[in-house]
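S.K.: the sequence and its predicted three-dimensional model are supplied below.
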Amino acid sequence: MIDAPDAERQNAILMGSWMSLTPSVKALEFMEFLLRHPPSTRPPNLLLIGDSHSGKSTVLERFLSLHGPVVSPEAETSVVDVVVITCPPEPKIKALYMSILDALLVPYKPNAEEGAMYSQIKLIFRKVSVKVLLIDEINNTLQGPPLRQRQFRNALKNLAHDTKVRMVTAGTYDALNALTIDEQLGSRFETMYMPRWKSDKEVGTLLATMEKRIPLKKPSDLKSVAMLRLVKERAEDSLGDICSLVRNAAVKAIDTGVEQITEALINDLVWTPPSKRRRSVQPGVQLAI
């Protein structure tokens, strides 16, 4: 795309592309194992843990893209091996069921009883051959009272038991408490971590890969010592922030016509480090609404 119009190049940069990074590849390999695993009484599951913006959701989206629905004109129904949802903001069972039905594009009555929705889910899972259920932001289950949390976990257990579906859940480190507090449920999940990017060697490889894929007309030498340290410092070792920082800088490089990412350009970029985005409201300070 090096000779494409500026707007097209910038759009391609911001969209990004999949990069086969070691933690992500390992997670995908285990998810492939879950997909191949035959139905069983205690199906294996995966809990993917990491900081915000560490690549968890991207891994789920990648797996879904590799195993999209199979639609055949001759078949009575589609084959849907993988379904992805975001965990409801609170541990409400009905909201969970509605999310699953929405993901499957199945009509339902919003005022239907939980039991009716659950029966509908079991039927449709069987009908379209769902094998793996991906649940992002599983740490949301900690947002309600203990009784509701326990009921929500029981709903997940029942779903896995009744449908033999394998589950992949992803969330922040709080998600460990969300699932492992229930010994019976927690014992069914293997845990994998999306680490922070502290190694200069690994970050250098990542930046070199990104530079090859970004359609700028001049080299930026992102893996140089000075550029690597600057990017790591501003992105604070977060994978998502490293990628966002470089992409935003590349877009500005096209806007300004310099066609390369420089230290001056990164320093001049409007960019708030991750740690400063998490600000607490000081006592006596009123928020404007």
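M.R.: Received, thanks.
S.K.: C-alpha only now, for contacts and for neighbours.
M.R.: Fine.
S.K.: name the element the residue nearest in space to the middle of the chain belongs to?
M.R.: Nearest to the geometric centre of the chain sits residue 57, at 0.5 Å (CA atoms, centre = their mean). Per DSSP states H and E: residue 57 is located in helix 56-66.
S.K.: quick revisit: check contacts around the residue nearest to the centre of the chain.
M.R.: Going by CA atoms under 8 Å, 6 or more residues apart in numbering, residue 57 touches 136, 170.
S.K.: same deal with residue 140?
M.R.: Listed by CA under 8 Å, 6+ apart, the contact set of residue 140 reads 87, 88, 89, 90, 91.
S.K.: kindly recompute the last result at 10 Å.
M.R.: Contacts for residue 140 (CA atoms under 10 Å, 6 or more residues apart in numbering) come out as 86, 87, 88, 89, 90, 91, 149, 171, 172, 174, 175, 178.
S.K.: second structure follows, compare the two:
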Amino acid sequence: MTSTDYGHVHEKFRPIVLLPDNERIEFIDSPRWIGYSRANEVLDVMQGLMNKVKQHRMPNLLLIGDSNNGKTTIIQDFAKRFGQSYADEDLIVPVCLIQAPPSANEKDLYISLIDYFALPYKSSDSAGVLRAQVVHILRETHVKILIIDEAHSMLTGTARQQRLIMNAIKYLCNALQLPIVLSGTKDAVRILHTDPQHISRFDVAELPLWQNDRDFKKLVGSFERILPLKKASNLTETAILNLIYSISGGNIGNVKRLINECAIEAIKSGDEQITKKMIEDKSWLRPTRGLRKIIG
């Protein structure tokens, strides 16, 4: 058979179906962008911020959602699309994407930013010295937007430390006239309440859990279209779709993992399609308040 015979797979990915099993499994495990309306809306907002004319009070964004519900995927895709560094007269770095330090520590924030550019620093330097180094780096590389993931980590620390690190972020925004995007769980909203000024500076965009509706059906169908399986699985049939929703809890990360785990099993078993039983056997992936037991 040729790749054109696999009409249930998107034409872009049909050649993958003809690859050896191990390569198909590797393809399934590889990160891949699945576009959907809410994600595209957030990307558009971020692009608008990035292209905003510099002004005294730059708008900022806080992106929130449940853990594993697509926040990091969106900001990484944004950085991939718009953050390609290049050399002009200077090194141009349009997008700076870092992970928040594990606690509300101002110096650790500056060190994370300096590390992003792989530049040396002295950990013994004061916060003021490190801040000046960061401002110089961001200015010299013409960074157009700063993105800080895992912003809820900055809630770890005293109220004073939280105020200091948020004031540091505000300073960078003001000094460089730079839009800033924070991304984290819903708890991250609390970090804005350390100062009323932060609330007025940040718009909040939420990635809610999916409802079992037409959009969810379209999402599952999109996942199936990139699976390099030799037979159609018909995941959007009502009974199977309801089962996927029940196990995933409407969390896009859980949906992806569930479908990928089943697709890999379909290849290894030789079935070449995802069956309802395969999905039922992966019910241990269902979100719980405790640990998920794989065995026992």
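M.R.: Arrived safely. The shown structure was predicted, so the numbers you read here are calculated from the model rather than taken from an experiment.
S.K.: report the TM-score for the pair.
M.R.: Comparison of the two superposed chains (TM-score structural alignment, normalised by the length of the first structure) gives a TM-score of 0.92, and 277 aligned residues with a CA RMSD of 1.4 Å.
S.K.: related to what we said a few turns ago, which residue in the second structure aligns with the residue nearest to the centre of the first structure?
M.R.: Matched by TM-score structural alignment, residue 57 of the first structure corresponds to residue 72 in the second structure.
S.K.: thinking again about what came up before, could I get the contacts of residue 140 of the first structure as CSV with secondary structure, neighbour count and distance to residue 274 of the first structure?
M.R.: Shown next, in CSV, are those (DSSP: H, G, I helix; E, B strand; the rest coil; neighbours: other CA atoms under 10 Å; distance: CA to CA, whole Å):
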residue, secondary structure, neighbour count, distance to residue 274 of the first structure
86, strand, 18, 23
87, coil, 23, 24
88, coil, 22, 25
89, coil, 16, 22
90, coil, 19, 25
91, coil, 25, 27
149, helix, 21, 29
171, strand, 23, 17
172, coil, 21, 15
174, helix, 17, 18
175, helix, 22, 20
178, helix, 20, 24
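S.K.: tell me the counterpart of residue 136 of the first structure in the second structure.
M.R.: So, by TM-score structural alignment, residue 136 of the first structure is matched to residue 149.
S.K.: let me redo that: residue 240 of the first structure
M.R.: Using TM-score structural alignment, residue 240 of the first structure lines up with residue 253 in the second structure.
S.K.: how close does that match sit to residue 111 of the second structure?
M.R.: Remark: distance between residue 253 of the second structure and residue 111 of the second structure (CA to CA, to the nearest Å) = 30 Å.
S.K.: so the two - more neighbours on which side?
M.R.: residue 111 (21 against 16; other CA atoms under 10 Å).
S.K.: what's the match for the more buried one in the first structure?
M.R.: When the first structure is aligned by TM-score structural alignment, residue 111 of the second structure is paired with residue 98.
S.K.: quick one: contacts for its match?
M.R.: 88, 104, 106, 107, 108, 109, 110, 114, 117, 118, 121.
S.K.: make a markdown table from those residues and add secondary structure to it.
M.R.: Below are these laid out as a markdown table (DSSP: H, G, I helix; E, B strand; the rest coil):
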| residue | secondary structure |
| --- | --- |
| 88 | coil |
| 104 | coil |
| 106 | coil |
| 107 | coil |
| 108 | coil |
| 109 | coil |
| 110 | coil |
| 114 | helix |
| 117 | helix |
| 118 | helix |
| 121 | helix |
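S.K.: closest to residue 167 of the first structure out of the residues you listed?
M.R.: residue 121 (14.9 Å; CA to CA).
S.K.: before we move on, the earlier item: in the superposed pair, what's the mean gap between the helix holding residue 57 of the first structure and the second structure?
M.R.: Its matched residues in the second structure lie on average 0.4 Å from helix 56-66 of the first structure after superposition (mean CA distance after the TM-score superposition for the first structure).
S.K.: looking at this, the match of residue 240 of the first structure is in a helix?
M.R.: Yes. Residue 253 of the second structure forms part of a helix when assessed by three-state DSSP.
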